[in-house]
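A.B. asks: Fold the following for me, if possible:
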Amino acid sequence: MLELKTPREIAAMGVTGIFIAELLDDLARRARPGVNLLDLEHRARELIAARGAQSCYWDYEPSFGRGPFRNVICLSVNDAVLHGLPHDYVLKDADVLTMDIAVSIDGWAADSARTVIVGTPRAEDRRLVAATEQALSAGVAAALPGNRLGDVSAAIGAVAADYGYAVNTEFGGHGIGRTMHEDPHVPNTGRPGRGLELRPGLTLALEPWFAAGTDRIVYDPDGWTIRSADGSRTAHSEHTIAITDGPPLVLTSRARGA
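C.D. replies: All right, here's what the predicted structure looks like:
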């Protein structure tokens, strides 16, 4: 079922979104060579508790995971791209780190992911991260009232194709609002003019993620962490947005917080 949100409810989601943007800013500043992933997890817990927010990840137990998930953030390094379990790993120079988090404040959720390069960047990693960021921007730009969900997916997939990256369709974006995952599913590639018509009040988490060399994935023994099947590096960018009568609102934008 689709639940269209009122302007007041979207504003409440925006409060959560600004907090997430600020939290990711804080963690990005701390993500340096020599920092342990567990330090970033603990910092995220501190910020969530101080704000009186609730983690959407804690005790999350979907069919694909070996749950319940007992962390508040997903931290995925290099060839890991989704659902990375924070663990005892010290970041190294040139590591690619994806931070993905969803929280709820006063009953309204938002979800965002950001990939950062730790220390000295490699050109090919910069290119990969830029591709996900540009794909996210293209998806947001296509999220106009009267357009179709396929227009959003096609816009994301077109950027991947331009960069030469294959697209996995097992995991993509999703509806969001009172809970972290709501209908509809938003694939990272698709056909324009197809699918659900976008209507004001629809709130979505768009999340293009690409691997440099493949669209196939494998799971770690932990049952959660998803990696590229060929070991190539990965990147992931995500925003929570709201469809309006005009341009979409990016609820997890750093610019809104500023």
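
A.B. asks: Only C-alpha atoms from now on, for both contacts and neighbour counts.
C.D. replies: Will do.

A.B. asks: Could you pull out the helices in the stretch 51-200 of the chain for me?
C.D. replies: With helices called from DSSP state H, counting those that start in this stretch, the stretch 51-200 of the chain shows them at 123-141, 149-163.

A.B. asks: Packing partners of the longest one?
C.D. replies: The elements that helix 123-141 packs onto, with contact taken as 3 or more C-alpha pairs under 8 Å, 6 or more residues apart in numbering; DSSP states H and E, are strand 108-117, helix 149-163, strand 203-206, strand 209-211, strand 234-236.

A.B. asks: do that again at 6 Å, thanks
C.D. replies: Secondary-structure packing of helix 123-141 (3 or more C-alpha pairs under 6 Å, 6 or more residues apart in numbering; DSSP states H and E): helix 149-163.

A.B. asks: measure residue 71 to residue 234 for me?
C.D. replies: Distance, residue 71 to residue 234, using C-alpha to C-alpha, to the nearest Å: 21 Å.

A.B. asks: Neighbour count for these two, which is higher?
C.D. replies: Counted by other C-alpha atoms under 10 Å, residue 71 and residue 234 do not tie: residue 234 has more neighbours, with 28 against 22.

A.B. asks: if we can go back for a sec, mind checking which of the helices of the stretch 51-200 of the chain is nearest residue 206?
C.D. replies: Of all those, it is helix 123-141 that lies closest to residue 206, at 6.8 Å by C-alpha to C-alpha.

A.B. asks: Just want the angle from that closest one to strand 108-117.
C.D. replies: Counting by axes from the mean of the first three to the mean of the last three C-alpha atoms, to 10 degrees, helix 123-141 lies at 150 degrees to strand 108-117.

A.B. asks: Can you list the buried residues in helix 123-141?
C.D. replies: Buried residues in helix 123-141, defined by neighbour count with 16 or more other C-alpha atoms under 10 Å: 125, 128-140.

A.B. asks: Now distance to residue 100 too, for those, in JSON lines please.
C.D. replies: Putting the buried residues of helix 123-141 into JSON lines (distance: C-alpha to C-alpha, whole Å) gives the following:
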{"residue": "125", "distance to residue 100": "18"}
{"residue": "128", "distance to residue 100": "17"}
{"residue": "129", "distance to residue 100": "14"}
{"residue": "130", "distance to residue 100": "17"}
{"residue": "131", "distance to residue 100": "17"}
{"residue": "132", "distance to residue 100": "14"}
{"residue": "133", "distance to residue 100": "14"}
{"residue": "134", "distance to residue 100": "18"}
{"residue": "135", "distance to residue 100": "17"}
{"residue": "136", "distance to residue 100": "15"}
{"residue": "137", "distance to residue 100": "17"}
{"residue": "138", "distance to residue 100": "20"}
{"residue": "139", "distance to residue 100": "18"}
{"residue": "140", "distance to residue 100": "18"}
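
A.B. asks: To compare with the earlier structure, here is another sequence to fold:
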Amino acid sequence: MIELKTPQEIEEMKPAGHFVGSILNELREKTKVGTNLLEIDEIVHKRIADRKGAQSCYVDYAPDFGTGPFAHYICISINDAVLHGVPYDYTLKDGDLVSLDLAISVDGWVGDSAISFVVGKDKDPSDLRLIKSTEEALAAGIAEAIPGNRLGDISHAIGEVAAEYGYPVNLEFGGHGVGHIMHGDPHVPNDGKAHHGYKLRPGLVIAIEPWFMKTTDEIFQDQRDGWTLRSVDGSRGAHSEHTIAITENGPIVLTAREGDPLSKLYN
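C.D. replies: From the prediction side, this is the model:
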């Protein structure tokens, strides 16, 4: 069921979004060549433990698309992994493409956001192009998140950016409703038909999350951990995500980060 938030409830969601955004900014600065993925997970664990009212949305999460309960505080996907990456004992190397996906509840409300970046000096231009495409698709989707538009307008805008860059789009996983739970209705595909679907209304809060892979739209679940989703052909993936609220005055990016071009939509 799709739930609409009151203006007061949207205000109450802002601390969670700000907290998630601030941690992702911190992690971007601290994640370098030589950083171990378990160190990143522990930073998030400590930040959550130190914040009154904060709870991980991932620890013990056991949806039907995973194998058993998730046992970490952040999803970290490296190179050909694009979603649901389980942190493990791996030390980052020069040129690794890192995607960090973080969802935290603060005082009962969830913020969910993701960023991708390359560590080190050996930055493959094709990796940077892929990341840029997801960021542009995210901005395009958010721009369509206004009352009176349809859910398909958001999906279509994302898909158009992917098509311009020449990337195929997987429709198995996409954006979703956000509120007291991390994953709710509606599902927000990363491609679709403009002017179709659910009519957007003030109070709708959703995560918009374009994720693309370079040369395929097919994924498989890594059976070593039962969670990590990888490209079938080994090509790299990237992922960008924000939690946004639709209001009469336009979209508000609840998970906006300092330095993010979309931070102007935070208020």
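
A.B. asks: Can you calculate the TM-score here?
C.D. replies: Once superposed, chain against chain, the TM-score is 0.98 (TM-score structural alignment, normalised by the length of structure 1); 258 aligned residues with a C-alpha RMSD of 1.1 Å.

A.B. asks: thinking again about what came up before, could the helices of the stretch 51-200 of structure 1 go into CSV alongside distance to residue 28 of structure 1?
C.D. replies: Listed next are those as CSV, based on distance: least, C-alpha to C-alpha, whole Å:
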stretch, distance to residue 28 of structure 1
helix 123-141, 14
helix 149-163, 25
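
A.B. asks: Of all the ones you listed, which one is nearest residue 27 of structure 1?
C.D. replies: Of the helices of the stretch 51-200 of structure 1, the one closest to residue 27 of structure 1 (C-alpha to C-alpha) turns out to be helix 123-141, at 17.2 Å.

A.B. asks: Report the mean deviation for that closest one after fitting onto structure 2.
C.D. replies: Following the fit onto structure 2, the mean deviation recorded for helix 123-141 of structure 1 is 0.2 Å by mean C-alpha distance after the TM-score superposition for structure 1.

A.B. asks: what range in structure 2 does that helix sit on?
C.D. replies: Alignment of helix 123-141 of structure 1 against structure 2: residues 125-143, by TM-score structural alignment.

A.B. asks: which outside residues touch the matching stretch?
C.D. replies: For stretch 125-143 of structure 2, the external contacting residues (C-alpha atoms under 6 Å, 6 or more residues apart in numbering) are 154, 157-158, 161, 210, 238, 240.

A.B. asks: which among those end up buried?
C.D. replies: Neighbour counting with 16+ other C-alpha under 10 Å marks 154, 157-158, 161, 210, 238, 240 as buried within those.

A.B. asks: Which member of these is positioned nearest residue 29 of structure 2?
C.D. replies: After measuring these against residue 29 of structure 2 - C-alpha to C-alpha - the closest member comes out as residue 240, at 17.0 Å.

A.B. asks: Enumerate every residue touching whatever residue of structure 1 lines up with that closest one.
C.D. replies: Under the alignment by TM-score structural alignment, residue 240 of structure 2 pairs with residue 237 in structure 1. Counting by C-alpha under 6 Å, 6+ apart, residue 237 of structure 1 touches 113-114, 132-133, 207-208.

A.B. asks: ok, residue 62 of structure 1 - how many residues close by?
C.D. replies: The burial count for residue 62 of structure 1: 10, using other C-alpha under 10 Å.

A.B. asks: Map it across to structure 2 for me.
C.D. replies: Mapped onto structure 2 by TM-score structural alignment, residue 62 of structure 1 lines up with residue 63.

A.B. asks: which stretches of structure 2 form strands?
C.D. replies: Applying DSSP state E to structure 2 gives strands spanning 54-56, 75-78, 81-83, 97-106, 109-118, 175-177, 184-188, 205-208, 211-213, 219-221, 229-231, 237-239, 242-247, 250-253.

A.B. asks: would a markdown table of those with distance to residue 149 of structure 2 be doable?
C.D. replies: Formatted as a markdown table, the strands of structure 2 follow (distance: least, C-alpha to C-alpha, whole Å):
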| stretch | distance to residue 149 of structure 2 |
| --- | --- |
| strand 54-56 | 33 |
| strand 75-78 | 32 |
| strand 81-83 | 28 |
| strand 97-106 | 27 |
| strand 109-118 | 23 |
| strand 175-177 | 16 |
| strand 184-188 | 14 |
| strand 205-208 | 14 |
| strand 211-213 | 22 |
| strand 219-221 | 31 |
| strand 229-231 | 32 |
| strand 237-239 | 24 |
| strand 242-247 | 11 |
| strand 250-253 | 11 |
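
A.B. asks: Now do stretch 159-173 of structure 1: everything it contacts.
C.D. replies: With contact meaning C-alpha under 6 Å, 6+ apart, stretch 159-173 of structure 1 is reached by 135, 185-188, 205-207, 214-215.

A.B. asks: Same check on stretch 100-107 of structure 1?
C.D. replies: The set of residues external to stretch 100-107 of structure 1 that reach it, using C-alpha under 6 Å, 6+ apart, is 16, 53-56, 73-74, 109-113, 178.

A.B. asks: Mind giving me the packing neighbours of the biggest helix by length in structure 2?
C.D. replies: Within structure 2, and with DSSP state H defining each element, the longest helix by residue count is helix 7-30. Helices and strands touching helix 7-30 of structure 2, by 3+ C-alpha pairs under 6 Å, 6+ apart, are strand 109-118.

A.B. asks: Check the mean deviation of the strand it packs on from structure 1.
C.D. replies: Compared with structure 1 after fitting, strand 109-118 of structure 2 deviates on average by 0.6 Å (mean C-alpha distance after the TM-score superposition for structure 1).

A.B. asks: other SSEs contacting that strand?
C.D. replies: Judged by 3+ C-alpha pairs under 6 Å, 6+ apart, strand 109-118 of structure 2 is in contact with helix 7-30, strand 97-106.

A.B. asks: tally of neighbours for the nearest residue to residue 43 of structure 1 once chain neighbours are set aside?
C.D. replies: Excluding its sequence neighbours, the residue lying closest to residue 43 of structure 1 (C-alpha to C-alpha, 6 or more residues apart in numbering) is residue 27, at 7.6 Å. Neighbourhood size, residue 27 of structure 1 [other C-alpha under 10 Å]: 16.
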